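[1] With the sequence up front, the predicted model follows.
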Amino acid sequence: MTENSISKSEKTPWTRTRRWLCFLTLFLVIVTLVLLCYGSSLEPLHIWIYKIWSTKSYNTQQHMTTNGSTSPAQPSTSEYFVAYPHQYHFILDEPDRCQQESPFLVLMIPVAPHNREARDVIRKTWCRETRVLGRVISHYFLLGRSKEGHGLEKQVLQESQENHDILQSDFLDTYNNLTIKTMVMFEWLSNHCPNTLYAMKIDSDMFLNVHKLVDMLLKAPQHLYMTGMLAQGALVLRDHNSKWFLPYSAFPESTYPPYALGLGYVFSLDLPKKIVEASAHVKAIYIEDVYVGLCMRHLNIALTNPPNGGLFKAIMQKETRCYWTSVITTILGSPKQLLDVWGAYQTQVQGGC
């Protein structure tokens, strides 16, 4: 057999198929060994999906060092904690609106100051629904202080005067300060919404089905209640290269207590004050949803599983005919995608889904 004929025979479809079968077999063997070694301690897939998505708006500016590297040197233990409790103040506020409206549900949407596009699209989609199933719904965008200076501050002020839905506090708005942002949210709700039953913390890159959410809440407990996509037995990451790395000196346990993933969770309005009070006894780590779980554990309050495991989705795995009317949340990629999805959702509603 000549060299040329050997080369041709190696490129036959059967040879390529055998190679792929060998690769597939090797992959399956490796996966099986990993599962046998770690068993149920592996962190659930939906938690990893959320972690990947949750930093995309902040990664570049938050993790760049002076030489342009995205892998900074390991900081001291104190770098894994944030400045909370602390006396933060609101630069922009709507101090009377929540009490005047007495909503059934308040939607709290953390968003970066510069992300005007996301806020405008949300106002045109799921925040347009101010009365659902006979219940009043309110929304607020929660911002911190920007590094971008006076020009952006003027734009945000004008936006606030036009829409009356912006709450801006004086902490620096970065990914590592999301715990501060979340706790400021709890403070504000505790102080300003005495007649409200529920609130939801919902990220700005989410699809939200408010009708499905209200329908669920009409049958939900009204006290000591928190639900969403729950993480059970999530591993504490000890890899120094991970953005969610915590050293033993900062958190000695190997797994986190149960917590609701920060992409979107719902809670009764008796919880914010209790969580703020618990924060005086639980040192504030920078992973915001885990920290809320730590406060809930300190309070000895269990989280509640949603009535249907498919209500809170990280990503859409397969779009069925009535998908958007059957879920409460799904992560999206952009404000443009939210506009497209909102159109599909309305079509499904009109089609009898």
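    Happy to help now that I have it. Numbering: from 1, shown residues only.
[2] switch to C-alpha atoms for all contacts and neighbour counts from now on
    Fine.
[3] All the helices of the chain, in order from the start?
    Using DSSP state H, the helices of the chain run over residues 3-10, 13-38, 45-54, 59-63, 97-101, 116-124, 150-163, 178-192, 210-217, 271-278, 288-299, 323-326, 335-350.
[4] Identify the residue nearest the geometric centre of this protein.
    If you average the C-alpha coordinates of the chain and look for the closest C-alpha using Cα atoms, centre = their mean, you land on Leu263, 2.0 Å from that point.
[5] List the contacts of the closest residue to Gly293 other than its chain neighbours.
    Here the nearest residue to Gly293 in space, its sequence neighbours aside, is Tyr259; by Cα to Cα, 6 or more residues apart in numbering that works out to 4.4 Å. The neighbourhood of Tyr259, defined by Cα atoms under 8 Å, 6 or more residues apart in numbering, consists of Leu230, Ala231, Gln232, Asp289, Val290, Val292, Gly293, Leu294, Leu303.
[6] and here's the other structure:
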Amino acid sequence: MGKCCKCNRRLLCMCLLPCMMTGHLLVYVMVSIFVTISYTPPKINVHYIAPGISSNSSALASHPLGPFWNLRLEDSALWNQLQHAWDRQHNPILRGNTTGVTGKPRVKLLSEIEEECLSDCMSHKCSVPRMDDINSLPEQMRAFIRSMHCREYPLLINQPDICKRNNISFGLEGPMLLMAIKSQVGNFENRQAIRETWGRSGLVKGESNKKGLLVYTVFLLGRQDSSTGPHPDLKNLLDLENQKYGDILQWDFRDTFFNLTLKDLLFWNWLEEYCPTAIFVFKGDDDVFVRTGALLDYLHKQWEEHNLWKAYTNETSMNLFVGDVINNAMPNREPSTKYYIPERFYKGVYPSYAGGGGVVYTVSLALRLKEMSEKVRLFPIDDVYLGMCLHRLGISPSHHPGFLTFDLPATHRNNPCSYSSVLLVHRRTPKQMLTLWKQIQNLSQC
């Protein structure tokens, strides 16, 4: 009898066990559904309208608000229309389609019509791209739209051998770092202060690594913009400066704020032809201050780590891009600012990008950016355009807290020890550069 009861209990347990497991599963599913339905994702607000605070601010949203590269055509925005046409043209699936779905010859793409006008870039006779209400836009935007299809301008001053100087005597193939500084014809004082301080060419020692590394500096110039008013003729002075220092690169285009993007494109072309053996490029403005020794220490460490891992990963190229990274930026819609981008020209958010005061990237990446730029329409804000090209390459810019493109707090600017963790700081006059350069030589005592 006892054995029979035990068997019945065991049989009952075996029958009830699946029911209990099913019940538990049902409860788990119901709870999960309830949590999912009741969950409200956190609202992400826009904290930044370009230009403004950088990504190291705790108030800044850390995730993109929406996709930068929108596949849906924005009919009312000129840049989006032009880029959409190029995206279709460079799409390998659509590129071979010479007829529409109905078998009729397809309509000529806007980008193809635009190509017919490239020969008129210098004379500005080309009327493409067209915009109905272009006359209602600020002059700098009108000028950009009229010439945004032009990408080739002749070199007025070149330095074809700058990256070959002293290489043999130093036993090096090329420089460790090429400083490419965006300047203007009249900024003689800025260029001279840079030459005497952080932009010296030659063997430069790091702060912790005392081994000398080869550094060369070039200044990127367009021609004086006559539309901003009468300017004294500084050509002879510029020629004398170039004869003495041999570090000027000048192209025949108007040197305006919206044409800074051209300096990137034209510099990449020059880099590929005349200095492909350099390892890193620093691209910055002529009013920044750089702790060159500390920057070289950082880059030398990055390069050594890359070479160490290269043997294991077979990754020959290094895609380093470092600066003060800005996320979730929206175009500035205030017409009174120089950063103004009207909705009629561009719709959408900006990709992650590094503030244009100064960035560092590898030459191998620069050459990839050059290739990608041929598929990305020119944009009037140069650092945003760099972010667009990086986005298309699938590369994210790396944030470094030492790149202070929005300066130190006012209470710390006059304290030399405040610069002990800084690689770059923006907005310094030539006099301030000279003073600060002397002060940071004793940072080891801080």
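    Now that the structure is in, tell me what you want to look at. The structure presented is a predicted model; accordingly, all values stated were derived computationally and were not measured.
[7] closest to His150 of structure 1 among the contacts of Tyr259 of structure 1?
    Here the nearest of the contacts of Tyr259 of structure 1 to His150 of structure 1, counting by Cα to Cα, is Asp289; it sits at 31.1 Å.
[8] ok, for the closest one, nearest residue in space, not its chain neighbours?
    What sits nearest to Asp289 of structure 1 in space, not counting adjacent residues and going by Cα to Cα, 6+ apart, is Gly262, at 5.1 Å.
[9] Count the residues that sit near the one you found.
    22 (other Cα atoms under 10 Å).
[10] Let me see the contact set for the aligned residue in structure 2 for it.
    The criterion is TM-score structural alignment: under it, Gly262 of structure 1 has Gly356 as its aligned partner in structure 2. With contact taken as Cα under 8 Å, 6+ apart, Gly356 of structure 2 is in contact with Gly284, Asp285, Asp382, Asp383, Thr405.
[11] What's the local residue count around the aligned residue in structure 2 for Ile331 of structure 1?
    Applying TM-score structural alignment, one finds that Ile331 of structure 1 aligns to His426 in structure 2. Counted with other Cα under 10 Å, residues neighbouring His426 of structure 2 total 21.
[12] same thing with Leu261 of structure 1?
    The burial count for Leu261 of structure 1: 24, using other Cα under 10 Å.
[13] So what does Asp239 of structure 1 match up with in structure 2?
    Under the alignment defined by TM-score structural alignment, Asp239 of structure 1 corresponds to Glu334 in structure 2.
[14] what residues are up against the nearest residue to that match once chain neighbours are set aside?
    Once its chain neighbours are removed from consideration, Glu334 of structure 2 has its nearest residue in Tyr340; the separation is 5.6 Å (Cα to Cα, 6+ apart). For Tyr340 of structure 2, the contacting residues are Pro331, Asn332, Arg333, Glu334, taking Cα under 8 Å, 6+ apart as the criterion.
[15] I'd like the distance from the third one to Cys163 of structure 2, if you could.
    According to Cα to Cα, to the nearest Å, Arg333 of structure 2 stands 42 Å off from Cys163 of structure 2.
[16] now do the last one
    Here Glu334 of structure 2 is placed at a distance of 43 Å from Cys163 of structure 2 (Cα to Cα).
[17] higher neighbour count, the two?
    Set side by side, Glu334 of structure 2 and Cys163 show more neighbours around Cys163, with 22 against 12, by other Cα under 10 Å.
[18] what does that one align to in structure 1?
    By TM-score structural alignment, Cys163 of structure 2 lines up with Cys98 in structure 1.
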